[in-house]
Structures are given as C-alpha cells and as structure tokens.
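Student: Would you be able to build a 3D model of this:
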Amino acid sequence: MLIPAMEEENVIHIPIDDLNRQKYPSKLFKTYVIADKCHDRTAEIARMHGANVVTERTDQNIKRHGVGKSNTIDYGLHCIKDWHSFDYLVIIDSDNDVSDNFLQRMNDYAIEFNDPEAIQSSLESKHGHGFINHGLNMSFIRSNFFQQLPESKHGCASLLGTGFASNIKKVIEPIDGFRFHTLTEDAYEELSIISSGGDVKFIPDCYVVNENYSRFGQASKGLTRWSRGAFQCFLYFFNWALSHAIINPNYKSFHVLCRTSTLSKMTQLIIIWGAWAWNYIFGVAFSSNIQILIYPSWFQYIMLLASLVMTFNIVIVENWYLLKPKYGCVKTTLLIINAYFFQMFYNIINLYAIVTFWENKWIVSTHGKEAR
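Tutor: Coordinates of the predicted model:
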C-alpha cells in the first residue's frame, strides 16, 4: 500500500487508520507513506498512526523518473527493498476514506479473475460546495454505474488515480517500477494494459472516498493538469487504437480508441473549428474534391451532432436516472444544472490544456480538514 503525500499533516491519518481497520489479515500487506519533500508533520503523524514512512532522504541514490505523482510513487517503491515479493501494488491518496472491506474485495477479485493486470475500486466523493464540486461528484456516480460496471465485464474499466491495485509481476516488474510518464499516470497505465491485451477490473462494493475541488482556483489547476495528461495519452495511443480498430477490430481496440478521444474532450471541437476556419480562409483556393479529402463537411456535422447527443445523454438522461429516485425532481433538476455548468467549465479547461499541453508540470494541491 503506497500513499504519496506532500504537506498532508491534516489528513494523512485518515487512510492509515482505515487501512489499520481492514477486514483482511494485517500480515498480508504493508502500508507506506511517501512523504516526499514535506516540510510539515506528515511523516511524523504517519509514523504515529503505524505506517512505514519513506522520505526524499531515504535513498538518494535512487534515480528519479517521470514527473509528479508517478515519479513520487516510483521513488517510494524502489526504497522498499522487498517490493518484488508482493503480488499487488495499491495506490491510495493521502486524504481518502477507505472502506473496511477494501483489501478483502481486492483479494477476492484477484482470485476470481486469475490475477488481472489492475483492479479499481468504486470512487466516491466528499461533499463540498459550488457547481464544480457537485459536477465532479455527479460524474463519479454516473461513471461507476454507466461506465465502470459494463466495461469491467470486458476487462476495460478505467483507473482513477486512487483506490486501485496494479499487478506487480504483470505490470510493474516489466517496466521496473511505476513508470508511467504522463501527468495522468492512471490513464496511461490503464491504456497500456488494455492495448496490450490485459484486463482492468472494477469492484462496485468497496470504495475510497476522495476530496474533490470546491474552490475555482484549485479546480482550474487540478483539472488543467488532468486535461494535459489526457491529451498526452491521446498522442501516445490514438494512432495505435485507430489502426487496430480498422485492421484487427475487437472490443479492447475500440475501447482505447473511444477512451483516448473522450479523454481529450475538446479535440473533436478543435478539429471541427479548425476545418471550418480552413474552409473559410482557403476554401476558394481548392477544388471541392480536395476539400472533401481534407475534411468533408458532412463528417463535421456528424461529429457535432454526436457531441450534442452525448452531452444530452451524459448530463441529463443518465444523471436523471441515477439521482431522481434519491433526491426527487426538484433537487435532481438543480444538480443537473450544476452538472451542465461544470461541463461548460471543463470544456474551457480542456481547450486551454490542449493548446498548452507541453507544459509538463505537476501542480500540488493540499487538502483541508473535511470531516469524515
């Protein structure tokens, strides 16, 4: 169990205490906090609550690879001399609540599905305030039900940055560590596994609870980082996915193709706008045949229509189906309005992230003192 942390003295006890209370034999797992470049009491508090602690001074001879969280996890892993003896590496964020059946259900799935390459638990969200927090919370609820459950049956669930296990023999050892070199190491690992024919499974009945953004500035930085990393994954995997979907069509190649496209949500609109601008500026200079080869107008309208249908389905239909029985018509309508404004905000973030994707920075955001 690795918990990467930076300046997290307010919350680091939460996941450690939850892991200490697991309904799973304590001799079968070890918890490590990677207190990387912390100047507060993160390391001290982690030790007080029973975790092993790795700091940047544990082994300065270890070479660092990648950026941000991936780099921190890889460094911490190599500071653990017996990491090869474990079956799975589990990543938990420093602010997460963890269900007491988490490790037992991970073990159950590992046995039932013959040691899959990765396993993701259900991801839930702590309640904050504002349309950003509500929009993110609803996206988790919708994703768990409409995306993770059906895609897990085909071994194509998504990894979500926390609450997931990676198979050490099949995934970690072949690349000699946790070396997924994008700003979204979870999405990169997921796409690497699935494009290689491996399986990512989803467990609906154990969970981690994440602290989501409520403040505008914090959300802008965090979502920009995510969107840049998503576009990096698009650049890495799109050509592979497109060629395999044509040459050797199967569920996993189509999944990677769709996943890379939707990870970089503004890519489609940028293509449409770019094509319209091209036709407006240069259209008179080319024959209609050449214009069709560049980007046919009928395809632009199909993409635009598909985007509108997907937005209507994701924002309104799926959220209404899941939320109305719990909250009633009025509150569900208000939550859907929040979700719509969040999607508009997220599209702006995606546009900015794509045109600045080369800024390969990991922006650290510390967590607050939210109640459990």
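Student: make it CA atoms for all contacts and neighbour counts henceforth
Tutor: OK.
Student: so where does Gly328 fall, helix or strand?
Tutor: helix 319-355 (DSSP states H and E).
Student: got the buried residues for that helix?
Tutor: 319-320, 322-323, 332-333, 335-343, 346-347, 349-351, 353-354 (16 or more other CA atoms under 10 Å).
Student: what's that helix packed up against?
Tutor: helix 130-142, helix 216-247 (3 or more CA pairs under 8 Å, 6 or more residues apart in numbering; DSSP states H and E).
Student: run this one through as well so I can compare:
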Amino acid sequence: MLDQFFSQISFIDIFNFCVFLTFSICYTYQLYYVFVVLTRKPKKLVAKKNHRFAAVISARNESAVIGDLIHSIKVQNYPSELIDVFVIADNCTDDTADVAREAGAIVFPRRNDKEVGKGYALDYGFQVIREQYADRGYEAYFVFDADNVLDVNYFREMNATFDNGAKASTSYRNSKNYDSNWISAGYAVWFLREAKFLSQARLTLNTSCVVSGTGFFIAADIIEKHGGWKWHLLTEDIEFSTNSILEGVRISYTPTAILYDEQPTTFRDSWNQRFRWAKGFYQVFWHYGARLAKGVVANPKGARFACYDMLMTIAPGMLLTVVSVLFNAIIIVLAATGMMSTGVMIASSLSSIFFCLFNYLVFMFMFGVLTTFVEWDSIHAPTGKKVLYMFTFPFFMLTYIPIALVALVKKCKWKPIQHSISVDVAEFSDAAANAKRERTM
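Tutor: As a prediction, the model looks like this:
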C-alpha cells in the first residue's frame, strides 16, 4: 500500500511540498517572536544624562507637511537647546526651504539630478553638518521623513535608549492617516506589526533590529567612521541595517518613542513605492546575502542569529509564492494544450495554487487581526474601520505578489510621493489616552 501511495505522488506534489517546507523552515521562528511579545515586556530604560542631537530631514517638495514635523520637534519634552533641526531641500521646486526656515530649521538646498535619492541627500547633509557645525558636538543623528510628526516625548524616550549604550535605534511607527482607505490602513497595520512583533521581540531577545526608512538615530561615531551616509541602494535603510549587523553593531528599538507617518492613499503611489522597496530588497540581497549567510555560520562579532534574521528579512521569500504559482500555472497551460498529460496534473496544480494563495491570505488575516487587537488603542480610526480593514489587509498584502514579480525584470527609478495631510499630534495622544482609560474602567 505504501508503494502504491508513493507511486501516485507526482513531481508537482514534490515541488510544491519542497516550497512549503522551505518557507516553513526559514520563517517559523517569527511565530516565536509573537509568543515572546505576548508573554514578556521590554525593560523600561532611564537616562542619567541628556545628550545633544541633530535631526536630519531629507525633503523634496514637502512644503505642505514639513512645518508640522519641525514644530513637533520644537515642542518636545526635552531641552530644546540640545536639538538642532537640519533640512536638506533636495531638488525642490516649491517653497519647502522657506517653510522649513520659518519653522526654525537650518536648511541646506541641494541641486543634483545625477545622484538622486534619499541616501545621496543624507550624505550631502551629513557632509555639510560635519564641516560647518562640528563644534556643536552632536552625539547622535536622527533621521526623519518630512511627512512625519512626533509624539511630544519622542526625544526623551530615544535619549534613554542612547544613554544606555545603543549605537542606533528605531522607534514605534504609527500612522497619521490609517482611516483614509484600505491602502493606507494596509501600510499602517504592516508597520504596527513590524514594530510590535518584530522589533519588540528582537529587543526583548537582545538581538538586532532593523531601521525602516524613518524614525531612527545613529551614533555620531558611526557616521564619522564611514565618512557620512555611504548607503545608496534603493532601500538605503535596509542596506545600512545589514551593514551594521555584519559589523557587529546592534540596532535597538524604543517602543515608547512614537512617530506618526503619512501613508499613500492611491494604488499607483503604493505600487511605485513598494516596487522600489522590492527592487531595493533584491539589491541588498544581491550585495550582502552571501556575507550574511557566512555570518550565520561564523560571525566574528558573535551575532550569528542576527545575521540569520537579517538574511530572512532581505531574502526574496515572496518569490517562493510567486515561483509556486507560476510553476503550477505553467503545468496547467502545458496540460491544457496537450503537451503534458491532463487530468490529475491539472487538478494537482489547481489545488496547489489555491492552497498557496489561500494559506497566504489566511496567514496575513491572522496577523492583521492580531496586530489590530493588540494595538487597538494606538490605531486612530473608528471601530468600524478597524474591523473592516482587518479583512482588507490580506488583499493589500496579496498585491505584493505581482510587485515582487515585476521588480525582478523591470528597472526602477526613484519617484516622489506627494504628502499633504496635516495633523495635530496632541489630538492623537489625547485620543489614545482616553481610549485606554475607557477600557480599564
């Protein structure tokens, strides 16, 4: 009977099983992350000293929102004389520079149509700061996007992390416009999930986190060591994180430092942004994957698990789903055209495609539900929309499949995304506090 069973297993079944097994082996450890977050709380840090920081903002045509960010920095519960704000007005054609100056920032206009992208703009900004403001003795640099706004305690909490020895740290990334539509909500849930079930778990387990675009600091001696910001791939933040881990620098996380970020609301902007991210991840994997794999076996800095975790972060795991779907689709086409035997093969491939996509949707739905309920008070939206977007989140994530596929074969150019949403971050803080009070009464 066993021989009869194995004789009925086709190469299609074997291939699909191998894909499923590979994915499970590589990423099951992240389920342990969920267990860690639900059962353990991160240690509360206290600072013995207030340190001197520079906030660096790369902005291109961001006059509608940059004033809000600078204002949120100026009103921090932290000595204002210890924070200077620098804005790189990168190839701007509007009055971003004037708005930033009026809000109290030091502005560096930049014109360069050959070296395009945030990484190059940051490098230029760091060069000017190091040349012209070296006497101010900055101990760390904060990096923000122009559309961000900060909770009033942001710098106080990040200072505690820096004071306790961190060389770099990311922060809690929330959304300004969760309730705009299913696209902005999809982003918001993903970043909340990243903060809670990846960064917080890594912090608790004392391994390295990853900086994600905005809302992080870097110790000044790291910038000095590298001579500026020397990471210029499409996802310069992931490249920096990967390089840091390979050099033995642990990136921390500060769960109490809250940043609000504006998310795209049109599918076109979302496609362009995530296409750049996908392409950037491929670039980082191509440049650093072999070194990370080597570090998993023998990292001289003793961060083997961090190397593995980073390797899984940049590895094209989405391609496993893409490869499985494409493989089975090709089998169906070949069988339908008579080039291969039909019947069992078509049924097997159809069931495999359904199984693959269905499980992906279920997995993402579970993560969306878990994240929404755990972070319920932090999500600024009506109850009905919170519930609705738990169901749309899996389909938002499903759109990553064609994006990952196109990113394999199409070149990518940096495209700006317009930001226009102005918010009073104090209202967010009050709403969260009131919601928390109501739940505990």
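Student: hang on, the earlier thing: can you say which of the helices and strands packed on helix 319-355 of the first structure is packed in most?
Tutor: Comparing those by mean neighbour count (mean count of other CA atoms under 10 Å), helix 130-142 ranks first with a mean of 21.
Student: quick one, strands of the stretch 1-150 of the first structure?
Tutor: 2-5, 32-35, 52-55, 88-91, 97-98, 118-126 (DSSP state E, counting those that start in this stretch).
Student: The longest one vs the second structure - mean distance after superposition?
Tutor: Taking mean CA distance after the TM-score superposition for the first structure, the mean distance separating strand 118-126 of the first structure from the aligned residues in the second structure is 1.0 Å.
Student: ok, now which ones touch the residue nearest the centre of the second structure?
Tutor: The second structure has Ser212 as the residue nearest its centroid, 3.9 Å off, counting by CA atoms, centre = their mean. Contact analysis of Ser212 of the second structure by CA atoms under 8 Å, 6 or more residues apart in numbering lists 170, 237-238.
Student: where's it, which helix or strand?
Tutor: Short version, using DSSP H and E: Ser212 of the second structure is in no helix or strand.
Student: if I line the two up, what does it land on in the first structure?
Tutor: By TM-score structural alignment, Ser212 of the second structure lines up with Leu160 in the first structure.
Student: quick one, what contacts Phe162 of the second structure?
Tutor: Contacts of Phe162 of the second structure (CA under 8 Å, 6+ apart): 168-169.
Student: what about stretch 84-97 of the second structure, distance to the chain center?
Tutor: Chain-centre distance of stretch 84-97 of the second structure: 24 Å, with CA atoms, centre = their mean, to the nearest Å.
Student: matching residues in the first structure for that stretch?
Tutor: The aligned range for stretch 84-97 of the second structure is 30-43, by TM-score structural alignment.
Student: how far does the matching stretch stretch from start to finish?
Tutor: Taking CA to CA, to the nearest Å as the measure, stretch 30-43 of the first structure stretches 16 Å from start to finish.
Student: So for it, what gets flagged as buried?
Tutor: Buried, per 16+ other CA under 10 Å, within stretch 30-43 of the first structure: 31-36, 38, 42-43.
Student: Repeat that for stretch 350-370 of the second structure.
Tutor: Those buried within stretch 350-370 of the second structure under the rule 16+ other CA under 10 Å are 350, 352-353, 356-357, 360-361, 364-365, 367-370.
Student: which of these lies closest to Arg110 of the second structure?
Tutor: Arg110 of the second structure lies nearest to Gly368 out of these, by CA to CA, at 40.4 Å.
Student: So the closest one versus Glu194 of the second structure, what's the distance?
Tutor: Taking CA to CA, one finds Gly368 of the second structure at 11 Å from Glu194 of the second structure.
Student: Please apply the same query to Gln283 of the second structure.
Tutor: Distance from Gln283 of the second structure to Glu194 of the second structure, by CA to CA: 21 Å.
Student: do you know how far the aligned partner of Pro402 of the second structure in the first structure is from Ser158 of the first structure?
Tutor: Alignment note (TM-score structural alignment): Pro402 of the second structure maps to Ile348 of the first structure. Ile348 of the first structure is 23 Å from Ser158 of the first structure, where distance means CA to CA.
Student: cool, and Val90 of the first structure?
Tutor: 15 Å.
Student: who's more crowded, those two?
Tutor: Using other CA atoms under 10 Å, the more surrounded residue of Val90 of the first structure and Ser158 is Ser158, with 26 against 22.
Student: Now Asp68 of the second structure: closest residue in space, sequence neighbours ignored.
Tutor: Closest residue in space to Asp68 of the second structure, ignoring its immediate chain neighbours: Val149 at 6.4 Å, by CA to CA, 6 or more residues apart in numbering.
Student: what sits against the corresponding residue of the first structure for that neighbour?
Tutor: Aligning on TM-score structural alignment places Val149 of the second structure opposite Asp97 in the first structure. With contact set as CA under 8 Å, 6+ apart, Asp97 of the first structure has these partners: 14-15, 18, 208-210, 372.
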